[in-house]
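Q: got a sequence here, can you build the structure:
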Amino acid sequence: MFNWNDLTFFLELARQNRLMPAARRLKVDHTTVSRRIAELEKDLAIKLFDRRPDGFVLTEQGHRLFAIAERIEQEAGEIQEAFGAAPSTPVGRVRVASMEGIGAFFLARIFAEFAEKEPGIVVELVTERHLINLTKREADISISFVPPTGQRLVVRKAGSMRLALFASPDYLARHGTPAKPKDLAKHMFVDYVEDLVSIRAVHWLLDVLEPPAVAFRSTSMHAQQNAVAAGAGIALLPLFSAKANATLVPVLPEEVVVMRDIYVSVHEDLEYMTRIRAVMRYLTHVFQREADFLTRF
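A: Predicted coordinates for the structure are as follows:
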């Protein structure tokens, strides 16, 4: 029979990935952490961690135990709350995957706010052009513009965002301001690199038109917006990013309206973990609170 107390050491090392940080949080020597993990692995007859140069990485068996141990930790916290004891503070890392644009222009700001509310949780924001696989544990939570697919995923629509055409004053002074949608055929555009678009819903300019002439392409929405600000052409940009540059001018804002839903997803094995639940609850609140910012000029 294994020692239940060893689960505390296991959870902390899984969250910190290194002996010294785990030991500091547990207020013990790092050799104690190492010994207790070795004893737990011996008692369970499984390998919980791969020891690598960059730290301790959970094995497949380690991931299974981690999910169980966090549920035990959560139940212990509920016992504390039920009988009037102070609930434990959620701690650990939560990896959130999303697209580069919303990550840089929106999520970075709101997660800075979250860090003040929950100092024990460290959010790791991973930005990719493709959808992260939650089933393979590439991240804990996904924020995307299309609902991800996979076994045992909990997918919720958290909100919506609006996109609009924008240009710089310099570009419009040189090329004129379109008065009607048909006038767009005479203009230059900034767009994505077509053969590198992994998610078709992100190639949102195609909702408006097939751009007749493209001055600049990039896989980065941030780079596209900077090119627009420099006068390269017109681009379809989310309001959450365009609002970061007050010099950008909306083009045909009443005639061209493009919307995208925002989905927040998590694997059901992780949904009720204390730190995951804290981030999910916060995201739900923020997308409701920021609805006007995301959808209105």
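
Q: rest of the way, CA atoms for contacts and neighbours
A: Will do.

Q: which helices and strands does the longest helix seen in the chain pack with?
A: Ranked by number of residues, the top helix in the chain under DSSP state H is helix 60-82. Applying 3 or more C-alpha pairs under 8 Å, 6 or more residues apart in numbering; DSSP states H and E, we find helix 60-82 packed against helix 6-16.

Q: can we see that at 6 Å?
A: The contact analysis (3 or more C-alpha pairs under 6 Å, 6 or more residues apart in numbering; DSSP states H and E) places helix 60-82 against no helix or strand.

Q: and the angle for the next helix-or-strand element following that helix with helix 6-16?
A: Heading C-terminal from helix 60-82, the first helix or strand you meet, by DSSP states H and E, is strand 92-98. Here strand 92-98 runs at an angle of 40 degrees relative to helix 6-16 (axes from the mean of the first three to the mean of the last three C-alpha atoms, to 10 degrees).

Q: list the contacts of strand 92-98.
A: Identification of contacts with strand 92-98 by C-alpha atoms under 6 Å, 6 or more residues apart in numbering yields 15, 121-127, 139-144.

Q: what's the answer for stretch 247-256, then?
A: Applying C-alpha under 6 Å, 6+ apart, the contact partners of stretch 247-256 are 165-168.

Q: which stretches of the chain form helices?
A: 6-16, 19-26, 30-44, 60-82, 100-102, 108-117, 169-175, 221-229, 239-242, 274-289, 291-295.

Q: now show me the structure for the sequence below, then we'll compare the two:
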Amino acid sequence: MTQRSAPLGIRPSPDDLLVLLAVARLGRFAAAATALGVNSTTASRRIAALEKAVGGRLLVRGPRGWELTEMGRGVLGVAEEIEKSMQLLATPLRARSDGLGGLVRIAASDGFVARFAVPALARLQEAHPRLAIELISATQRVRQNRSGVDLEIVVGQPDVHRAIARHLTDYRLGLYAADTYLNRHGTPGALADLAQHRLIFYVESSLQVDELDRAAKQLPEPVASMRSTSVFAHVEAAVAGAGVAILPAYLADARPELRRLLREDFDYQVSYWTVAREESLRSNAVRAVLAALRTEVAERAAELRGQPD
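A: Here you go, the predicted structure:
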């Protein structure tokens, strides 16, 4: 199907091109509008005006969000050049040697955010003062529409559509308890003994991560449990003597109050994966964030594996 030629006398607006760029990266008009500080109606109107100016459809609605047409992918390159020029104009001359700036939104589990993302990105921002970061902490499966985020770090290999998923790192889950709990209830000698202990883990109805669900299913049904949607609540519950917790080694090994249990029977490997739209990965800022995260987890691989007994 041939595209219509652009109507004579109508020039694309730079503002409209920046809206296209935001929608392409985030997949939703509402998310793009929020990022640009306008409302969804304005964003939709700007895309309509841009399509009229270039003479063809630039976006089509898919089952997982708005996606670029072939013409849209061609126009996107122009939008990216305008974004770079606008960033350059907003930068003092003395700082223009540093071309890295803009906002990057990242969704990841709260444990990964606190332990790895925050220190890595703090150093990155120190080197690039114009770079802004927003971190959304959530332990969930991959967002198929990728609404409102440039980059996701998810647990387990994801099944994605029109996005690029890459393995980031592996980490270990183990069983941990405090001596205060073990002194009162005894130390389990085998996995079967856990049926007589309280288990600390995620709220079952809200757990959407298959890898974590499979880890829990390796254990017998406990006599009772304490559940939370936050891994940090799991750690503190274990420290407080509330039961036996399934915890990432990189969090639990840092707490001297906790003792690892039954390592030979339960040493579960899980993986973190990065997911981003191709349009997002064309951003220098997103690529820099990815590089910083990869460096961080590579340098701290021993923490992710867990300390030897």
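
Q: can you select the buried ones from the contacts of strand 92-98 of the first structure in ChimeraX?
A: With 16 or more other C-alpha atoms under 10 Å as the burial test, the buried ones among the contacts of strand 92-98 of the first structure are selected in ChimeraX as follows:
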select :15,121,122,123,125,126,127,139,140,141,142,143,144
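
Q: pick the one among the contacts of strand 92-98 of the first structure closest to residue 193 of the first structure.
A: residue 127 (17.2 Å; C-alpha to C-alpha).

Q: now for that closest one: what does it line up with in the second structure?
A: Using TM-score structural alignment as the criterion, the counterpart of residue 127 of the first structure in the second structure is residue 137.

Q: also residue 236 of the first structure?
A: Counting by TM-score structural alignment, residue 236 of the first structure lines up with residue 246 in the second structure.

Q: its match contacts residue 177, correct?
A: No: contact between residue 246 of the second structure and residue 177 fails when scored by C-alpha atoms under 6 Å: they sit 9.2 Å apart.

Q: between these two, which has more neighbouring residues?
A: Neighbour comparison, residue 246 of the second structure and residue 177: the larger count goes to residue 177, with 28 against 25 (by other C-alpha atoms under 10 Å).

Q: could you find the closest non-adjacent residue to the more buried one?
A: Distances taken as C-alpha to C-alpha, 6 or more residues apart in numbering put residue 244 closest to residue 177 of the second structure, at 4.8 Å, once the chain neighbours are dropped.

Q: list the contacts for the one you found?
A: The contact partners of residue 244 of the second structure, by C-alpha under 6 Å, 6+ apart, come to 176-177, 199-200.

Q: can you redo the residues you listed as JSON lines with distance to residue 286 of the second structure?
A: Shown next, in JSON lines, are the contacts of residue 244 of the second structure (distance: C-alpha to C-alpha, whole Å):
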{"residue": "176", "distance to residue 286 of the second structure": "36"}
{"residue": "177", "distance to residue 286 of the second structure": "39"}
{"residue": "199", "distance to residue 286 of the second structure": "39"}
{"residue": "200", "distance to residue 286 of the second structure": "35"}
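
Q: now, these that are in strands?
A: Among these, the members falling in strands (DSSP state E) are 176-177, 199-200.

Q: would you state the strands of the stretch 101-250 of the first structure in chain order?
A: Remark: strands assigned in the stretch 101-250 of the first structure by DSSP state E, counting those that start in this stretch are 121-127, 141-144, 153-167, 188-191, 213-217, 235-238, 249-251.

Q: list the contacts of stretch 20-30 of the second structure.
A: Contacts of stretch 20-30 of the second structure (C-alpha under 6 Å, 6+ apart): 32, 40, 65-66, 147-149, 279-280.

Q: next: stretch 67-79 of the first structure.
A: Residues outside stretch 67-79 of the first structure that contact it (C-alpha under 6 Å, 6+ apart) are 87-88, 273.

Q: again with stretch 299-309 of the second structure
A: For stretch 299-309 of the second structure, the external contacting residues (C-alpha under 6 Å, 6+ apart) are 171-172, 249-250.

Q: of those residues, buried ones?
A: Counted by 16+ other C-alpha under 10 Å, the contacts of stretch 299-309 of the second structure give 171-172, 249-250 as buried.
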